[in-house]
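Q: what's the 3D shape of this:
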Amino acid sequence: MKRIILNLAITLDGFIEGPNGEIDWCVMDDDMNFGAFLESVDTMFYGRVSYDAWGDFEPDGNASSAEKEMWQAIHAKRKFVFSGQNRTFEKAGLISSDIANHVAEIKKQGGKDIWLYGGASLIKTFIDLSLIDTYKISVHPVALGGGKPLFENLKKRIGLKLTDTRIFRSGVVELTYEPER
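A: This is a model prediction of the structure:
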């Protein structure tokens, strides 16, 4: 069965973006081997705001070949947008209600894992519904002092078990957790 993986960058002080939505602090090192993660998933879950910003994003002509390849790999995935708005997405399916049951059906379809891309409110919904199978959190060596926190207004405590740690040249530390169930 597919697993839902939250793979996310976070600042040392717990923010997933700055006060104005900035993510310029996020580092992508070649030793992170992000391509291997992309190979491990065949489906992506987006909130509507994140999909509008990144779902069809194309790097400009000056982007490196590695960045262009990364976006090509991302756009080759099956995508679902979670939104209360009744919209049609050309390259993604829409899930607007009964999230837990729709997610369970998608997980049963087999294949590779699912990347819970975000945004913050979708991640919070998945946390509240206990739908995340793996938390892969990359802690970046920067403190912003404000912004959008990852864990905000939790309905209940989340017990997590550390299953892996990786340290990269940039000082980014990737922590992998599984929920204690």
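Q: CA atoms for contacts and neighbours, from now on please.
A: Will do.
Q: contacts for stretch 119-134?
A: 3-6, 46-47, 49-50, 82, 100, 116, 148, 150-152, 154-156, 176-179 (Cα atoms under 8 Å, 6 or more residues apart in numbering).
Q: equivalent analysis for stretch 8-17, please.
A: By Cα under 8 Å, 6+ apart, the surrounding residues in contact with stretch 8-17 are 23, 26, 117, 136-151.
Q: buried ones from these, can you make that a ChimeraX selection?
A: Command for ChimeraX that selects the buried part of the contacts of stretch 8-17, burial taken from 16 or more other Cα atoms under 10 Å:
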select :26,117,136,137,138,139,140,141,142,147,148,149,150
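Q: to compare against the first, here's the next sequence to fold:
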Amino acid sequence: MRKLTYFIATTVDGFIGAPDGDGDFFYSHLDAEFVEHLKAEYPETIAAQGRAQLGIADAPPKRFDAVLMGRATYEPGLKAGMTSPYGHLPEQYVVSRSLTTPPDPQVRLISGDLPARVRELKARDGLGIWLCGGADLATQLIDEIDEFVVKTYPVFAGTGMPMSRAGFGVRPLELTGVTTLGGGQIVSTYRRRR
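A: Purely as a prediction, here's the structure:
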């Protein structure tokens, strides 16, 4: 059975974007060591344009063969002409109530009972499913998330878009790995205790 992994960038105080959702400020905190770590451990999470620039366009998926993102996460790339940002993955899903036809043949749309659809995807054979974002999607799928990979950047935002809006609830996690990088980034992996 596949697992759903929320692989997300966050500030030290737990925000994944500015109040309007923009996360571009994270790019100013990328350094060579961090990029090399992503290339080596999570190459499939780098969008097609970045993969080409980094010389890993043909790198096979290592952990995920599917990506699930909300329309708001998908929209900036779409506006820039990237209709299939993760075309190197066999499955790309965009959750949307407003899109009625996929902007690209490689992108599949999901609407309706999202948790039930994700359970169907998890029941398939394959690598994992990467929950790319954002906060609203993580809120809807909080009970389906099996693993959290949190890339904490050395920045304090004060306010912004939280990792989730699921509301208070104690959801036990088990720390399964920590990688500290020279630029101050910390990649922490947690498994959901069921």
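Q: so what's the residue nearest to the spatial centre of the second structure up against?
A: The centroid of the second structure falls nearest to residue 132 when counting by Cα atoms, centre = their mean (2.1 Å). For residue 132 of the second structure, the contacting residues are 6-8, 67-70, 73, by Cα under 8 Å, 6+ apart.
Q: just the buried members of these?
A: Looks like the contacts of residue 132 of the second structure have 6-8, 67-70, 73 buried, using 16+ other Cα under 10 Å.
Q: so which of those residues belong to helices?
A: Judged by DSSP state H, these include residue 73 as members of helices.
Q: just give me the closest of the buried ones among the contacts of residue 132 of the second structure to residue 86 of the second structure.
A: Closest to residue 86 of the second structure out of these is residue 67 (7.7 Å), distances taken as Cα to Cα.
Q: just checking, that closest one touches residue 92?
A: Yes: contact criterion Cα atoms under 8 Å: residue 67 of the second structure and residue 92 qualify, at 5.0 Å.
Q: the second structure: which residue goes with residue 43 of the first structure?
A: Aligned by TM-score structural alignment, residue 43 of the first structure pairs with residue 66 of the second structure.
Q: now residue 167 of the first structure. Nearest residue, chain neighbours left out?
A: Residue nearest to residue 167 of the first structure in three dimensions, not counting chain neighbours: residue 173, with 4.6 Å by Cα to Cα, 6 or more residues apart in numbering.
Q: translate residue 136 of the first structure into the numbering of the second structure.
A: Per TM-score structural alignment, the equivalent position to residue 136 of the first structure in the second structure is residue 149.
Q: can you tell me the SS state at that match?
A: Per DSSP: H, G, I helix; E, B strand; the rest coil, the local secondary structure of residue 149 of the second structure is strand.
Q: contact partners for it?
A: Residue 149 of the second structure touches 5-8, 187-190, counting by Cα under 8 Å, 6+ apart.
Q: with residue 88 of the first structure instead?
A: Residue 88 of the first structure sits next to residue 94 when contact means Cα under 8 Å, 6+ apart.
Q: counterpart of it in the second structure?
A: When the second structure is aligned by TM-score structural alignment, residue 88 of the first structure is paired with residue 101.
Q: tell me the SS of that match?
A: coil.
Q: check the gap between it and residue 81 of the second structure for me.
A: 16 Å (Cα to Cα, to the nearest Å).
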